[in-house]
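**Q** Predicted model and sequence below, questions to follow.
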Amino acid sequence: MNQILAINSSISQRLLATIPDLLVNRSDLSDVPVPHLTPDTVAGIRAVATTKDELSAQGLSDDLSAELQEATILVIGAQMYNFSISTTLRSWLDHVLRPRVTFSFSELCPLGLLRGIRAIVIQARGGLYGEGPSKVLDFQEPYLKLLLGFVNADLLAFIKGENLA
């Protein structure tokens, strides 16, 4: 069965019509933000959880990572803030980019553990950053390409809405 995980975005009706067994799991990070990692919670994601706060962070990370691993298509709505992504999207990424769960380390390099997931990123930007002199200020797209590639997601497209301010 095909399944989409949509992070703060809407899905094209055409896509829903072409894949009859498609399930859509929507998560709006503005309505239900993922908490930022803190010194009290980070071990729940990056190490071995032992405290109540670490175990709570690990449980949330387990849930978010499971949603990601079940998806065959990931759609991310990424508005540009200060030339990069929002902190809410960053918190979600901090919880799902997890050693031994979505990536591992080999002797030579990191190894992405996601298989068969395709990513579409819909970008909203106030200015023009895809070309011209402001292109060097675009830390959003390269950053997302790096992180999605890090876990082995295949990038289908970056769709840009620019000059929206």
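**A** Received it, and whenever you're ready, just let me know what you need.
**Q** Could you use CA atoms for every contact and neighbour count after this?
**A** Fine.
**Q** What is the burial count for Leu97?
**A** Residues lying near Leu97 (other CA atoms under 10 Å) number 20.
**Q** want to compare, so here's the second one:
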Amino acid sequence: MTRTVLHIDSSARTEGSVTRDLSAQIVTRLGAADVIHRDLATPLPLLDGAWVGANFTPTDQRSEEQKQLLSLSDTLIEELKKADTIVIGAPIYNFSVPSTLKAWIDLVARVGVTFRYTETGPVGLLEGKRAIIAVASGGTQAGSDIDFATTYLRHVLGFIGITEVEIVAADAMSIDAEGALAKAQDQIKALAA
């Protein structure tokens, strides 16, 4: 039984969004006791030189200003750590993820916090979690050679240790919207709660 879900919406559309609707249905299907909702329609700050400098300063040597620069990142990582399951609503914009979702990824993928480097390569530190990604697209078919959204999300989530990733896709909606939505509904019904 899922205890805590981190529900992330990244569509720029706050109304009429297919991924917002699908991700909400997934959260309902999971029946979590606790849901943390993070809506990226309010954009997160992009990384800059000061943030990168703060991130690479050893924790015990950070100034108050550096700690403040990293505080949002710390909060986002705590949300991830608390969640058993992460549900991400991710429309495919121009073959990839929305810039707001990329900004979230940049803030949570932190060396020594969510992953570490070893002699044999990187190791994710957020193991034992499940991710379900609800995608929608106009013409890009999920999993195709031109889909850089689901492949990227699978990779980056695996990089931080989340390797159980499921995709619910309402893809190529410009070709057959009704069929794409019906397929996604079937995928939601098939999800284990």
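**A** Looks like it arrived, so ask away. This is a predicted model, so every value here is computed, not measured.
**Q** Fetch the TM-score of the aligned pair.
**A** After superposition, the two chains reach a TM-score (TM-score structural alignment, normalised by the length of the first structure) of 0.85; 155 aligned residues with a CA RMSD of 1.9 Å.
**Q** hey, where'd the helices end up in the second structure?
**A** Assigned helices in the second structure, in chain order: 18-30, 49-55, 64-82, 99-108, 150-159, 173-190 (criterion: DSSP state H).
**Q** could you say what helices and strands the first one packs with?
**A** Helices and strands touching helix 18-30 of the second structure, by 3 or more CA pairs under 8 Å, 6 or more residues apart in numbering; DSSP states H and E, are strand 4-9, strand 85-91, strand 130-136, helix 173-190.
**Q** got the angle between the second one and strand 4-9?
**A** Going by axes from the mean of the first three to the mean of the last three CA atoms, to 10 degrees, strand 85-91 of the second structure is angled at 10 degrees with respect to strand 4-9.
**Q** and strand 85-91 of the second structure with helix 150-159, angle?
**A** 150 degrees.
**Q** hang on, the earlier thing: how about the helices and strands packed on helix 18-30 of the second structure, which one is nearest Leu70 of the second structure?
**A** Among those, strand 4-9 comes nearest to Leu70 of the second structure, with 19.9 Å by CA to CA.
**Q** Tell me which of the helices and strands packed on helix 18-30 of the second structure is the most buried.
**A** strand 85-91 (a mean of 27; mean count of other CA atoms under 10 Å).
**Q** corresponding residue for Ile132 of the second structure in the first structure?
**A** Under the alignment (TM-score structural alignment), Ile132 of the second structure maps onto Ile120 of the first structure.
**Q** quick one: that match and Val48 of the first structure, what's the gap?
**A** Going from Ile120 of the first structure to Val48 of the first structure by CA to CA, to the nearest Å gives 32 Å.
**Q** same deal with His95 of the first structure?
**A** Distance from His95 of the first structure to Val48 of the first structure, counting by CA to CA: 14 Å.
**Q** Test my guess that the match of Ile132 of the second structure contacts Phe158.
**A** Yes: counting by CA atoms under 8 Å, Ile120 of the first structure touches Phe158, with 6.0 Å between them.
**Q** rewinding a little: nearest to Ile92 of the second structure, of the helices of the second structure?
**A** Nearest of the helices of the second structure to Ile92 of the second structure, taken as CA to CA: helix 150-159 at 8.5 Å.
**Q** Could you give the residue range in the first structure aligned to the closest one?
**A** Helix 150-159 of the second structure corresponds to residues 141-150 in the first structure, going by TM-score structural alignment.
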